[in-house]
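> 3D model of this:
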Amino acid sequence: MTTTTAEGLWARSYHPAPERPRQLVCFPHAGGSASFFFPVSAQLTSVAEVLAVQYPGRQDRRTETSPSDIGTMADLVYAALGDRIRSRPTAFFGHSMGAMVAFEVARRLEADGGELTHLFASGRRAPSTYRAESVHRRDDDGIVDELKLLSGTNAALLGDEELLRMILPAIRSDYTAVETYRCEPGATVKAPITALTGDDDPKTTLEEAEGWRAHTTGAFDLQVYPGGHFFLSSQAPAVLALLREHLAAGGESAR
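Take a look at the predicted model:
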């Protein structure tokens, strides 16, 4: 597989803007797909080119097996997108499981001599925090119940039994990956980190979100929004304004 093919397999550029000096790479949540970030791409194309990571096991990659390990996922993402990420100033935005994948890809980038302008970690507690969770061990109905609880999956999809059963293996793999993830002790990145969280998120307390501070040797900022685990939906204008400010400022830590 060539680098170009691998890049196209793992990332979607819904609004190509190669002339932009900066780029933002977005990492979806467990069960999520690249298309979740289509609106982000549309709104930010004036300041940066937005790439959305497409994990295996969903949409056009639905016949592939999704890794059930965050480290493996990060290895594969970096192998496919490393050259693209290093090509110009780049920031990462990851939501929920995506925040973990983004953090691990950032570690690989920096270990390889690259540099990330900023890491936006949304809807996920710090890598060093731990909760005993076992959604991945539930039966299919139990996993669907969790998706409904968090309100992060399209309601039409939850009502389409055939399609839902088709993607459940990938969702289970995602939950396995995020629930069995254990951060390497003392793991940090040089990139500044902004943690974003909802004030009513059952998956992340404010203290757990604040814990991201220990994972950067650069600047840290915590942004708290009204809402639950998917506060991104109701707070999209505010989150987009934050990202636009960062990208327009040339990748400098502005908060």
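
> going forward, measure contacts between C-alpha atoms and count neighbours the same way
OK.

> tell me the strands in the stretch 151-255 of the chain, going along the chain?
193-198, 220-225 (DSSP state E, counting those that start in this stretch).

> just checking, Leu116 touches Val105?
No: the pair Leu116 and Val105 fails to qualify as a contact (Cα atoms under 8 Å) at a distance of 10.1 Å.

> who has more neighbours, the two?
Val105 (24 against 21; other Cα atoms under 10 Å).

> who touches the more buried one in this structure?
Applying Cα atoms under 8 Å, 6 or more residues apart in numbering, one finds that Val105 lies in contact with Ala74, Asp75, Val77, Tyr78.

> Thr217 too?
Applying Cα under 8 Å, 6+ apart, the residues near Thr217 are Thr188, Val189, Lys190, Ala191, Pro192.

> mind listing what the last one touches?
What that stands for is Pro192. Thr117, His118, Leu119, Thr216, Thr217, Gly218, Ala219, Phe220, Ser253.

> List the contacts of the one helix or strand the third one maps to.
Assigned by DSSP states H and E, Leu119 belongs to strand 118-122. If you take Cα under 8 Å, 6+ apart as the criterion, strand 118-122 is touched by 90-96, 99-100, 102-103, 191-197, 251-253.

> Need the contact partners of the helix or strand just after it.
Downstream of strand 118-122, the first helix or strand assigned by DSSP H and E is helix 140-150. Outside helix 140-150, the residues that touch it by Cα under 8 Å, 6+ apart are Val135, His136, Thr153, Leu158, Leu168, Arg172, Gly228, His229, Phe230.

> Grab the two from those that are most spread out in space.
Leu168 and Gly228 (23.1 Å; Cα to Cα).

> Give me the next element, helix or strand, following whichever strand or helix holds Ala52.
Using DSSP H and E, Ala52 sits in strand 49-53. Per DSSP H and E, the first helix or strand lying C-terminal to strand 49-53 is helix 70-86.

> Alongside the first, I'd like the structure of this one:
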Amino acid sequence: MSSSSVDEGLWCRRFHPAPDAGDRLVCFPHAGGSASFYFPVSSALSPAVDVLAVQYPGRQDRRREAGIDTIGELADNIFDALRPWTDRPLTFFGHSMGALVAFEVARRVEDHGVAPLRLFASGRRAPSRYRDENVHQREDDGIVAELKKLSGTDARVLGDEEMLRMVLPALRCDYRAIETYRCEPEAVLRSPVTAIVGDEDPKTSLEEALAWEDHTSGGFDLQVLPGGHFYLTHQQTEVMRLLSDHFASTAVSGRPS
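The predicted structure follows:
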């Protein structure tokens, strides 16, 4: 177990423990998202794969905690929390902001000698591709408008003022983290990367998704699926196929040291 002061129980949720699984999938949520977003993934892959979902501070049962507004600090904390879970081969899946967080955690994991089997970077342009965005500086109504445009938040939340008040601080914090993030030009993973993007995603063009290839020396492929920024809510079957094929291939080909 890690000697870190970070409580891995706060950060890592294990909805369907799979103690006999040979692989472990770590899932990273989008801005404003929570670990429970990946409950269906955990349910579908267990018990063949042990699934962990990361819970950022500032939401759900951690809503009274202050959010973290830099990707680097968030990645540092998650890396510390994941140390006890590196006893099995790791695969990372991150959507939107979660793709950047997963990338930065993967860099830290690799620096300590454990290369993830693969990073699935979903719905996010490559770390070196920037846009001039300022959602975190908007009034609350402006953040709500962004959520509606992306269709990634339950309509019941957008219509419930009390629930909105609870999630908006975390959302603002998350948007500040992703909009101020800057990646070092030399940041390249040894792990292979699969970028996944919706063909109508307003936040990530095909060119921006293809640029993930610049951040890996371990192989790259791009998957384009029908849909917008939250394509995966309508393409769950296809996303699960991609993950299942990945784990099947690692079982057949063996795992890198």
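
> Quick one: closest of the strands of the stretch 151-255 of the first structure to Ser128 of the first structure.
Between the strands of the stretch 151-255 of the first structure, strand 193-198 lies closest to Ser128 of the first structure; by Cα to Cα that is 13.9 Å.

> what about the closest one, how far off from the second structure?
Taken against the second structure, strand 193-198 of the first structure registers an average deviation of 0.2 Å after superposition, with mean Cα distance after the TM-score superposition for the first structure.

> Does anything pack onto that strand? Which helices or strands?
On a contact count with 3 or more Cα pairs under 8 Å, 6 or more residues apart in numbering; DSSP states H and E, strand 193-198 of the first structure meets strand 118-122, helix 206-210, strand 220-225.

> Just name the most buried of those.
strand 118-122 (a mean of 27; mean count of other Cα atoms under 10 Å).

> post-alignment, that strand versus the second structure, mean distance?
Strand 118-122 of the first structure sits 0.2 Å off on average (mean Cα distance after the TM-score superposition for the first structure).

> quick one: the closest residue to Pro67 of the first structure other than its chain neighbours and Ala80 of the first structure, what's the gap?
Of all residues not flanking Pro67 of the first structure in the chain, Met73 sits nearest, at 6.0 Å (Cα to Cα, 6 or more residues apart in numbering). Distance, Met73 of the first structure to Ala80 of the first structure, using Cα to Cα, to the nearest Å: 11 Å.

> just checking, what residue in the first structure corresponds to Ala75 of the second structure?
Aligned by TM-score structural alignment, Ala75 of the second structure pairs with Ala74 of the first structure.

> The second structure: which residue goes with Glu110 of the first structure?
In the second structure, Glu110 of the first structure lands on Glu110 (TM-score structural alignment).

> which SS class is that match?
Secondary structure for Glu110 of the second structure, judged by DSSP: H, G, I helix; E, B strand; the rest coil, is helix.

> wait, isn't it in contact with Pro116?
Yes: judged on Cα under 8 Å, Glu110 of the second structure makes contact with Pro116 at a distance of 7.5 Å.

> and which of the contacts of Thr217 of the first structure is nearest to Gly123 of the first structure?
Nearest member of those to Gly123 of the first structure, counting by Cα to Cα, is Pro192, at 17.1 Å.

> quick one: what's aligned to the closest one in the second structure?
Matched by TM-score structural alignment, Pro192 of the first structure corresponds to Pro192 in the second structure.

> Roughly how far does the residue nearest to Leu222 of the second structure when sequence neighbours are not counted sit from Gly123 of the second structure?
Closest residue to Leu222 of the second structure in three dimensions, ignoring its sequence neighbours and counting by Cα to Cα, 6+ apart: Ala195, at 4.9 Å. The gap separating Ala195 of the second structure from Gly123 of the second structure is 8 Å, by Cα to Cα.

> got the contact list for Arg129 of the second structure?
Here Arg129 of the second structure is in contact with Glu208, Ala211 (Cα under 8 Å, 6+ apart).

> can you pull out the helices in the stretch 151-257 of the second structure?
Under the criterion DSSP state H, counting those that start in this stretch, the stretch 151-257 of the second structure contains helices at 155-158, 161-179, 206-210, 236-253.

> Now do the longest one: distance to the chain's middle.
Which is helix 161-179 of the second structure. Relative to its chain's centre, helix 161-179 of the second structure lies at 17 Å (Cα atoms, centre = their mean, to the nearest Å).

> Stretch 167-187 of the first structure now?
13 Å.

> what do you get for stretch 158-175 of the first structure?
On Cα atoms, centre = their mean, the centre of stretch 158-175 of the first structure falls 19 Å from that of its chain.

> In it, which residues are buried?
By neighbour count on 16 or more other Cα atoms under 10 Å, the buried set for stretch 158-175 of the first structure is Leu158, Leu164, Ile167, Leu168, Pro169, Ala170, Ile171, Arg172, Ser173, Asp174, Tyr175.

> Of the residues you listed, which is the nearest to Leu243 of the first structure?
Of these, the one sitting nearest to Leu243 of the first structure (Cα to Cα) turns out to be Asp174, at 25.9 Å.

> quick one: Leu100 of the second structure and Arg107 touch, right?
No: with contact defined as Cα under 8 Å, Leu100 of the second structure does not reach Arg107; the gap is 10.7 Å.

> quick one, which of those two is more surrounded?
More crowded of Leu100 of the second structure and Arg107, by other Cα under 10 Å: Leu100, with 26 against 21.

> Please name the nearest non-neighbouring residue to that one.
Per Cα to Cα, 6+ apart, closest to Leu100 of the second structure is Pro127, 6.6 Å.

> neighbours around that neighbour, how many?
When neighbours are counted by other Cα under 10 Å, Pro127 of the second structure comes out with 23.

> so what's Asp174 of the first structure up against?
Per Cα under 8 Å, 6+ apart, neighbours of Asp174 of the first structure: Ala30, Gly31, Ser66, Pro67, Ser68, Asp69, Met97.

> Dump the residues you listed into TSV; add distance to Ala238 of the first structure as well.
Below are the contacts of Asp174 of the first structure laid out as TSV (distance: Cα to Cα, whole Å):
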residue	distance to Ala238 of the first structure
Ala30	23
Gly31	24
Ser66	32
Pro67	33
Ser68	33
Asp69	32
Met97	21
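
> If you rank the residues you listed by neighbours, which is first?
That'd be Met97 among the contacts of Asp174 of the first structure, by other Cα under 10 Å, with 26 neighbours.
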